[in-house]
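Asker: can you look at this prediction? I've put the sequence above it.
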Amino acid sequence: MAAAAAAMLGATALGTGALAEEPIKVGELNSYTRMAAFTDPYKKGWELALEEINAAGGVRGRPLEVISRDDDGKPADAVRIAEELVSEDEVVLLWGTFLSNIGLAVADFAAQREVLFVAAEPLSDAVTMEKGNPYTFRLRPSTGMQARMLAEVAAKLPAKRWATVAPNYAYGQDAVAKFKTALTALRPDVEFVGEQWPGLFKIDAAATVRALDAVEPEAIYNVTFGGDLAKFVREGQLRGLFKGRDVVSLLTGEPEYLLPLGAEAPEGWIVTGYPVEDLGDDPNHKPFLEAYQAKWGELPQLGSIVGYVTLKAVAAAIEKAESLETEDLVAAMENLTFDSPVGPVTFRDIDNQATLGAWVGRTALKDGRGVMVDWSYADGADYMASPEEVAATRPAE
């Protein structure tokens, strides 16, 4: 079934333009079954990008073909699929993935097999820092970058006693560590009085809420997402955990996680997210919004941006490269600058991290649903690890 779906997708790609040359094949993998709330709009985003790329003449005068596979949220499956894409489908590069443990597994595969991998969504800093390698590049701002964005706002709050809650895997661990470092650098008087580490998608919300309330924090840093976030929000509101307390929450402003909460969406949380309804007049964003709505009949979500921009980056690298050999593709990715719905984005050569930023604001209720208000766009270039930190953390190449 997966092979048939890939073949159908390839046929669709080739049908979008009158290109006669053999297609350039790129391999994409993601957790479509496990993380459908994010990956459905993500796929719609890259399908729009693919259509635009091929309608404009493809890359290097050839159509671009995406062979897409579902890793089912399992690192072992992702590595197996990556090998099949490279060995059997003969793709020139890999891109995609969502969960950080899967992104790290595919990054390790890319280093061993010496194939370019453009990580779309995995947020763990380790992807480009502790476990970074010359073949792996990352689009989205890392947990460290987003933590620094949030810490700037959190430092202005009166709260001194903080507690944290995060899923117990690479993304959550990085997000908490980076926030602590960033906030204490800005506010040496704060203290962290409690931590909760529920298993990914296995949160016991009642126990977690009770434990957080017991340490009497003045503010909470939350890193849960998806179904875990929904359970945490509902239980926390039921038990009054958030009453009189500031909450800083990574990713909660993303429509994929905010909209399912409906009227239960929290108000006043400081979040990173995507205020899509307010971006219609942005000259960079407007063409993307109009094209997406024309194709899909709905507003994009944050995943839509990630899928769209990642494939645009892949196409730009292929166009820039001297050949389709891996080393030339890697060289093309280093300091690659390309246009996006938020303006130019560059992949920095010292750590292979892109300068894509994030929107930071507060949550509010509007017509019975959660939205972002009082937001601003934080340019990722202003929140990246320093060259000294990269040199001290990233393995030598």
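Answerer: Yep, that arrived. This one's a predicted model, so the numbers in the text were calculated from it and none came from an experiment.
Asker: C-alpha from now on. contacts and neighbour counts both.
Answerer: Noted.
Asker: what sits against the most centrally placed residue in the chain?
Answerer: By C-alpha atoms, centre = their mean, the mean C-alpha position of the chain lies nearest to E121, the distance being 3.1 Å. Neighbour list for E121: G96, T97, F98, L99, S100, R138, L139, R140, V306 [criterion: C-alpha atoms under 8 Å, 6 or more residues apart in numbering].
Asker: which two in these are spaced the farthest apart?
Answerer: Longest distance between any two of the contacts of E121 is 15.0 Å, between S100 and V306; criterion C-alpha to C-alpha.
Asker: next up, a second structure to put side by side with the first:
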Amino acid sequence: MSKLDLSRRTVVGGLAATGVALTTGTGSAQGAPVKVGELNSYSRMAAFAVPYRNGMQLAVEQINAAGGLAGLGGRPLEIVFRDDGSTPGDAVRVAEELMTRENVSFIAGAFLSNVGLALADFANQKKVLYLATEPLTDALTMGSGNPYTFRVRPGTYMQTKMLVDAAKGKGVKRWAVVAPNYEYGQSAVAAFKRLMGAAVPGFEVVAEQFPALGRVDAGATVGALAQSRPDGIFNVLFGADLTAFVREGNTRGLFERRTVVSLLTGEPEYLLPLGDETPDGWIVTGYPPEQVETHGHQAFVTAYKAKFNDTPRLGSVLGYVVPFMIRDMFNKAKSTETAAMIEAFKGLTTQTICGPVTMRGIDQQSTLGAWVGETTLKGKLPTMKNFRYVDGADVMFPEAEVRAARKI
């Protein structure tokens, strides 16, 4: 028996209880494939986007091997992958090509928030479904939300609320913030000010730094933050910007005796490059793949390692979850018509390796959650400690606020 055969048997057995890798069909999928166009920053944001694509490919293989899309006569699911160029203009052009040349049923994906907003506007204008899988800006489901756009990942408000809930007990009042100067960073800082301001009496922001994405001047940024003498730091930098910031901050002692709350930093995509420079005790959202034991998660880890000879990242988890949501949507809709797909997504619950995920109808935001914990080193390996999974349903915008923002 091959390594891949063994892992597939393990996955099917381990996930049968959750329904993740099983459908009501029997045998392999048959017939013309149902195409979904997936466009993402595979070149510029490869650390997240490539594992995400890997996770999608693994899930699609399992769905098709288990009978395909039962609601569409057992047809196979096919994901058509394209690079979005990491710019709104390029992304819209690629989306148009996917719809007209590849005849996809709908579009999904995007990483950067400004790109996601552009695709949401495209979907609204063209009256096509857009499943925003990664963009985090709150505008996507709030003020700029539209009937054609759904979002999978917990947005900046949701993840920031998770962090504020974990950190507010420390009573830190004087904060400095640092974030990339585009929609995602600005949205996260706005959420932090609002939520921490409500949670901690006397809260104030004593310094703000908004470096350009991918072009942080770590020395100047760290120097400006240190000069303000904060008691806490809220960081939204990620990728190479995060690595440079941590290295310079460690050198200058910026993080010593300070509470640091850091969005996304616990994700292996961004945590592993820090190596033995990983600070201890930062409060973060992230993903500790070897430590998650619920919902058949380790069966997924085993299958992913067998197929890609690598440990899954947070992108891998998201990529794996999304096709099962798509499968369940098609099985409910029993159609590839846009109106039927939109109606099927509303209120849809999918059993996943993160637990049940429901697409809330009022804002078309899923209840997918995130792991919240602290950074640490296990030997020389960066990871998380004292973590727990926070259900997205517990940190969503209040419905009254959604109605006001979306004017419904």
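Answerer: Looks like it arrived, so ask away. Here the structure is a predicted model, which means the values were calculated and not measured.
Asker: hang on, the earlier thing: the residue nearest to the centre of structure 1 -> structure 2?
Answerer: With TM-score structural alignment as the criterion, the equivalent of E121 of structure 1 in structure 2 is E134.
Asker: now do the SS call for that match.
Answerer: Assigned by DSSP: H, G, I helix; E, B strand; the rest coil, the conformation of E134 of structure 2 is coil.
Asker: cool, and V205 of structure 2?
Answerer: Per three-state DSSP, the local secondary structure of V205 of structure 2 is strand.
Asker: now it. Nearest residue, chain neighbours left out?
Answerer: Of all residues not flanking V205 of structure 2 in the chain, W175 sits nearest, at 4.8 Å (C-alpha to C-alpha, 6 or more residues apart in numbering).
Asker: the one you found matches what in structure 1?
Answerer: Here W175 of structure 2 is matched to W162 in structure 1, going by TM-score structural alignment.
Asker: same question for L39 of structure 2.
Answerer: So L39 of structure 2 corresponds to L29, using TM-score structural alignment.
Asker: elements contacting the helix or strand that the residue nearest to V205 of structure 2 is a member of?
Answerer: Element membership for W175 of structure 2, per DSSP states H and E: strand 174-178. In terms of contacts (3 or more C-alpha pairs under 8 Å, 6 or more residues apart in numbering; DSSP states H and E), strand 174-178 of structure 2 is packed against strand 204-209, strand 232-235.
Asker: elements contacting whichever helix or strand comes after the last one?
Answerer: Remark: after strand 232-235 of structure 2, the chain's next helix or strand is helix 239-252, criterion DSSP H and E. In this structure, helix 239-252 of structure 2 packs against helix 218-227, helix 268-271, with contacts taken as 3+ C-alpha pairs under 8 Å, 6+ apart.
Asker: so the first one matches what in structure 1?
Answerer: With TM-score structural alignment applied, helix 218-227 of structure 2 matches the range 205-214 in structure 1.
Asker: quick one, strands of the stretch 201-350 of structure 1?
Answerer: 219-222, 246-253, 270-273, 337-338, 345-346 (DSSP state E, counting those that start in this stretch).
Asker: pick the most buried one from those strands.
Answerer: Each of those was scored by mean neighbour count; the highest is strand 270-273, a mean of 28, by mean count of other C-alpha atoms under 10 Å.
Asker: tell me which helix or strand the aligned partner of A49 of structure 1 in structure 2 sits in.
Answerer: Alignment note (TM-score structural alignment): A49 of structure 1 maps to A59 of structure 2. Remark: A59 of structure 2 resides in helix 46-65, with elements defined by DSSP H and E.
Asker: and the angle from that helix to helix 239-252?
Answerer: When axes from the mean of the first three to the mean of the last three C-alpha atoms, to 10 degrees is applied, the directions of helix 46-65 of structure 2 and helix 239-252 differ by 130 degrees.
Asker: before we move on, the earlier item: my read is that the residue nearest to V205 of structure 2 contacts N235, right?
Answerer: No - using C-alpha atoms under 8 Å, W175 of structure 2 is not in contact with N235; the gap is 10.4 Å.
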